[in-house]
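Engineer: Provided below are the primary sequence and the corresponding predicted coordinates.
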Amino acid sequence: MSRFVEELGDALPPGAVVTDPDVLETYRYDRTEWVTPGTPVAAAFPTTTEQVATAVRIAAAHRVPIVPRGAGSSLCGGSSAIDGCLVLCLERMDRVLEVDAVDQQAVLEPGVLNADVSVATADVGLWYPPDPASKTYCSIGGNVATNAGGLCCVKYGVTRDHVLGLQVVMADGTVIETGRRTIKGVAGLDLTQLLIGSEGTLGIVTKVRVRLTPLPDGASTMVAVFPTLGAAGVAVADLVASGLQLSLLELVDRTTTVAVDDWRNMGLDRDAAAMLLAQSDSPEPLRATEVARAAEICEKAGATYAAATDDPIESEMLLEARRLAIPALERLGDTLLDDVAVPRSRIPHLVARTEQIAAHRDVTIGTFGHAGDGNMHPTIVLPRGDEDAAVRGRAAFDDILVAALDLGGTITGEHGIGVVKQPFLEREVGSGNLAVQRSIKRALDPHDLLNPGKWL
């Protein structure tokens, strides 16, 4: 290992390779609280694709595993270190390289934060729609690695719907380009789509070409509160069936609402069992009609209050309450954050099953998520240091995965498999499918050096 570190340090610029244990301690972890990471031998901080390729080639020659990471915001252990690895951190590759207003595209380095893309493109009237609640601190490279979604995905889709091409360093240090500048194109296999969502196990993304979208000219927001989670679930199913072109449809339960309000004192309804947020960014007068219709549907489903606003400050406050869900719950104790998706018609069933699981396992679960596309984030909150509660919490986490599969859903909508959901992958995709995936991994990374132990 000392020879490896010495060779790496000689090949990369001064300060690009770190072995200080105090610094490495920071880069061992991602945001997954209940994963114990390994200890890396070094961390490298490249600033160019060539430096990434050099680091990969040297690691491959010494058979040193590589754990790539960006902002470290993974919630499934996807960027947690393993013993003896090189942490390849791309946070210094944070430039917006190109904004093309005519073709409505941008080229980004992987360390660019999600929210900064739309800031960089706003002057030309464009934005990048995938907007995770963590958009102010998650990076584009990580978004590509997990095929991240966000609050607006009900209308605009997820990361893979907005990526036109990638630059990727493969396991042997070879640099390839995938995709194209054109909107259409079917020359060869679609390696771009293969790499999106592969969690850094097939290649390391060093540039991303994204599709941009014209900025909406405004938005109207509806909030509705419900006496039961079940009634909110029924409203979600009815809204989906209505055909309204909502740009956002989010659900937040009482546990989460109270946690946010305790933290930020936002004047939220602390007595309601659930809150639904819906938004339309259609041109006027259609958007006013859509949110008014959404309010009617919620009232019919049992909402005790439903109202709409086109005031941007009020709308942003409501959306901020949703974005604060995870950090607000994290303040209450240790958290196990699930990420499951079901057909939208089965949201009421998933919500009911989650309540039953919380009662059966005697744990607190805060439920929130992207109700508009069936992707929910039941979050188990545990007293810190209580091992008995931790055992019950992990059992509840697994119960939620089983419930999602029973309802025809998936064990992960946007956070990935990482290390926490591997036991359930074969159950979802089947042994034959999993064998094909493993053969692809072996073909592209025969020595299993790229993020080993994650996904497969």
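Structural biologist: Thanks, I have the structure now. It should be emphasised that the depicted structure is a prediction, and the values quoted were computed from it without experimental measurement. Numbers count the residues shown, from 1 in each chain.

Engineer: from here on, contacts and neighbour counts on C-alpha atoms
Structural biologist: Fine.

Engineer: all strands of the stretch 1-150 of the chain, in order?
Structural biologist: 17-18, 42-44, 66-69, 86-89, 96-100, 105-108, 126-127 (DSSP state E, counting those that start in this stretch).

Engineer: could those strands be laid out in TSV, adding mean neighbour count?
Structural biologist: Putting the strands of the stretch 1-150 of the chain into TSV (neighbours: other CA atoms under 10 Å) gives the following:
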stretch	mean neighbour count
strand 17-18	20
strand 42-44	23
strand 66-69	28
strand 86-89	26
strand 96-100	16
strand 105-108	23
strand 126-127	24
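
Engineer: out of those strands, which gets nearest to Ala292?
Structural biologist: Nearest to Ala292, of all those, is strand 126-127, at 26.3 Å by CA to CA.

Engineer: the nearest residue to Leu319 once chain neighbours are set aside: what secondary structure?
Structural biologist: In space, Leu319 comes closest to Leu277 once its chain neighbours are excluded; the distance is 7.8 Å by CA to CA, 6 or more residues apart in numbering. Under DSSP: H, G, I helix; E, B strand; the rest coil, the three-state class of Leu277 is strand.

Engineer: my read: Leu277 touches Val223, true?
Structural biologist: Yes - using CA atoms under 8 Å, Leu277 is in contact with Val223, at 4.7 Å.

Engineer: Ser2 - how many residues pack around it?
Structural biologist: Residues lying near Ser2 (other CA atoms under 10 Å) number 8.

Engineer: and Arg361, how far from Val252?
Structural biologist: For Arg361, the distance to Val252 (CA to CA, to the nearest Å) stands at 21 Å.

Engineer: with neighbour numbers in mind, choose between the two.
Structural biologist: Comparing Arg361 with Val252 by other CA under 10 Å, the one with more neighbours is Val252, at 27 against 17.

Engineer: list the contacts of the helix or strand where that one lies.
Structural biologist: For Val252, the enclosing helix or strand under DSSP states H and E is strand 248-253. Residues outside strand 248-253 that contact it (CA atoms under 8 Å, 6 or more residues apart in numbering) are 151-155, 229, 232, 236, 273-280, 322, 366-372.

Engineer: any chance you could map the helices in the stretch 351-456 of the chain?
Structural biologist: Along the stretch 351-456 of the chain, the stretches classed as helices by DSSP state H, counting those that start in this stretch are 387-406, 422-429, 431-444.

Engineer: hmm, back to that, closest one to Ile326 among the strands of the stretch 1-150 of the chain?
Structural biologist: Nearest of these to Ile326, taken as CA to CA: strand 66-69 at 20.7 Å.

Engineer: take this one as well and set it beside the first:
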Amino acid sequence: MTVTLDDLAPTDRSVAARTAAHSDRSGWSPGTPPDAVVRPGSIAEVQAVLRWATAERVTVVPRGAGTGLTGGASATAGQVVLDLSGLDAIESIDPVTRTAVVQPGVIVADLDRAAAAHGLRYAPDPGSVAIASIGGTIATNAGGLRCARHGGTREAVLGLDVVLADGELLRTGTAGPRSVTGYDLTSLFVGSEGTLGIVVRATVRLQPLPVSTATVAALFPDVATAAAAALTIPAADTLELLDGATLAAVDPVLATDGAAFLLIQLEGPSALAEAAALADRIRPTAVRVDITDDPARSERLIATRRGALPAVQRLGRVLIEDVSVPRTALAETLAGIAAISDSTGVPVFTFAHAGAGVIHPLVLTDDGAVTPRVQETVDAIVALALRLGGTLSGEHGIGVLKRRWLADELDPVARTTLHRIKDALDPAGVLNPGKAI
């Protein structure tokens, strides 16, 4: 008897389901919708689907919450979407080892809340923390506001259960604090965008909630001065920068007092004293500096930063870029982005995880269209970051939309090596083809 996809896991072929699953938050469309959406309810069902896909040579596109920004979860005719949102259990939280075991469909903010009940937290907090899934953030190695001190998702993942293309279940890493046994397979899969295997379980590191947090908010006369001030702050837990255009979109009143905004958070028992010392350091070049250890007021200041993307998106469709440069090149990069915007006439709104050198230029399209001048602007920004020793993606991944620049960053030997790894793990090429590499 012939085994069909419907025999292996719940499968939806409705127009509504296929249309909803053919793109991600980038808005990029690959054309016609996929053939079906499969919603496995167990790891065994994921294994069965991949065995079938490899045998039948049907390509599979893994999907979490669909919040990706580079088309990594986009799917088209002839493909099957593997929707992992139903695998959403927080299987365990261990307050002694400070670890959690979670399935890929768990929303990041939900894990953070569950950890808080044990006096712990999950450090990665991308801007989409309230809607992004753990699996998706592992796929792209997402970062977030706390990446200045705590790093991105890779630093938080201790081990993975991964279903390979042939349906085998691979377990990587350990729940212990450290292991040097064999190659670091865990790190290989983090950021691989579903092209090497399907993450079905993750063991992640948790951290104690800080006993105290102090927040510093500073306005500067221009973005170059703000970037220079950021360089004098090496140890902040959060270090975020908004340029004048972004600040005006978020808070026009605040923007009348300064042309750049720096948000700093310090954690620990001496956070307020450290914040006061830090404020004294940056005050000579700032227009205004505010300090607080009041949680409610801190949340309002954090909201200014978190509101950046939605505030700019209200002005029209934007291309959300995420280049990254060495911190020493931050000021030069921001100045260069402003010059590119002036040259092409395309508005660019920029904010940055300044502590990690990750910069998000939001390039405003022409009434929703990526016209030649819009594309020229994006191309120039990527070229600028690469010229200054950076990378074309700091946390969003490559997906489809950034593959055009891969050869500008990776030499032929590096690209060949990536394809050899892909061929070794997915010889039939069924896992998310045309993405990441």
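Structural biologist: Thanks, I have it. Nothing here was measured: the structure is a model prediction, and the numbers come from that model.

Engineer: quickly list what's touching both of Leu277 and Val223 of structure 1.
Structural biologist: Leu318.

Engineer: Leu405 of structure 1 corresponds to which position in structure 2?
Structural biologist: Aligning on TM-score structural alignment places Leu405 of structure 1 opposite Leu386 in structure 2.

Engineer: residue contacts, its match?
Structural biologist: Applying CA under 8 Å, 6+ apart, we find Leu386 of structure 2 in contact with Val325, Leu392, Asp408, Glu409.

Engineer: now it: how far from Leu262 of structure 2?
Structural biologist: When distance is defined by CA to CA, Leu386 of structure 2 is 25 Å away from Leu262 of structure 2.

Engineer: what do you get for Asp280 of structure 2?
Structural biologist: Taking CA to CA, one finds Asp280 of structure 2 at 14 Å from Leu262 of structure 2.

Engineer: so Ala73 of structure 2 sits against Val60, correct?
Structural biologist: No - using CA under 8 Å as the test, Ala73 of structure 2 is too far from Val60 to be in contact (10.1 Å).

Engineer: and of the strands of the stretch 1-150 of structure 1, who's closest to Arg180 of structure 1?
Structural biologist: strand 105-108 (11.1 Å).

Engineer: residues in structure 2 matched by that closest one, start to end?
Structural biologist: Residue span in structure 2 matched to strand 105-108 of structure 1, by TM-score structural alignment: 99-102.

Engineer: stretch 229-236 of structure 1 now?
Structural biologist: Stretch 229-236 of structure 1 lines up with residues 223-230 of structure 2 when matched by TM-score structural alignment.

Engineer: that stretch: how far from the chain's middle?
Structural biologist: The chain centroid and the centroid of stretch 223-230 of structure 2 are separated by 24 Å, computed with CA atoms, centre = their mean, to the nearest Å.

Engineer: try stretch 146-159 of structure 2
Structural biologist: For stretch 146-159 of structure 2, the distance to the chain centre is 11 Å (CA atoms, centre = their mean).

Engineer: ok, stretch 354-374 of structure 2 next?
Structural biologist: The gap between where stretch 354-374 of structure 2 is centred and where its chain is centred comes out at 16 Å by CA atoms, centre = their mean.

Engineer: now stretch 366-383 of structure 2
Structural biologist: 22 Å.

Engineer: in that stretch, what's buried?
Structural biologist: Across stretch 366-383 of structure 2, burial judged by 16 or more other CA atoms under 10 Å covers Asp366, Val370, Arg373, Val374, Gln375, Thr377, Val378, Ala380, Ile381, Val382, Ala383.

Engineer: distance to His22 of structure 2 added to those residues, as TSV?
Structural biologist: Below are these laid out as TSV (distance: CA to CA, whole Å):
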residue	distance to His22 of structure 2
Asp366	24
Val370	20
Arg373	27
Val374	24
Gln375	23
Thr377	27
Val378	24
Ala380	29
Ile381	28
Val382	27
Ala383	30
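
Engineer: which one of these is nearest Leu111 of structure 2?
Structural biologist: Nearest member of the buried residues of stretch 366-383 of structure 2 to Leu111 of structure 2, counting by CA to CA, is Val382, at 33.7 Å.

Engineer: name the nearest residue to the closest one, ignoring sequence neighbours.
Structural biologist: Nearest to Val382 of structure 2 is Leu392, by CA to CA, 6+ apart, at 5.8 Å.

Engineer: what's near enough to touch the one you found?
Structural biologist: Asp322, Val323, Ser324, Val382, Ala385, Leu386, Lys402, Trp405, Glu409.

Engineer: ranking by neighbours, what's the top pick from those residues?
Structural biologist: Ser324 (28 neighbours).

Engineer: what does Asp12 of structure 2 align to in structure 1?
Structural biologist: Using TM-score structural alignment as the criterion, Asp12 of structure 2 maps onto Val18 of structure 1.

Engineer: equivalent analysis for Ala356 of structure 2, please.
Structural biologist: Counting by TM-score structural alignment, Ala356 of structure 2 lines up with Asp373 in structure 1.

Engineer: I'd say its match and Val154 touch.
Structural biologist: Yes - contact criterion CA under 8 Å: Asp373 of structure 1 and Val154 qualify, at 5.4 Å.

Engineer: between those two, which is the more surrounded one?
Structural biologist: Asp373 (26 against 22).

Engineer: who's in contact with that one?
Structural biologist: Cys153, Val154, Ala341, Pro343, Arg344 are the contacts of Asp373 of structure 1 under CA under 8 Å, 6+ apart.

Engineer: and the furthest pair within the contacts of Leu386 of structure 2?
Structural biologist: Going by CA to CA, the pair spanning those furthest: Val325 and Asp408, at 14.9 Å.

Engineer: now do the residue nearest to Ala101 of structure 1 when sequence neighbours are not counted against Ala106 of structure 1, distance only.
Structural biologist: Counting by CA to CA, 6+ apart, Ala101 of structure 1 lies nearest to Val124, which is 6.2 Å off, once chain neighbours are set aside. For Val124 of structure 1, the distance to Ala106 of structure 1 equals 12 Å [CA to CA].

Engineer: how about the helices in the stretch 1-150 of structure 2?
Structural biologist: Counting by DSSP H, counting those that start in this stretch, the helices of the stretch 1-150 of structure 2 are 15-20, 43-56, 108-116, 134-140, 147-150.
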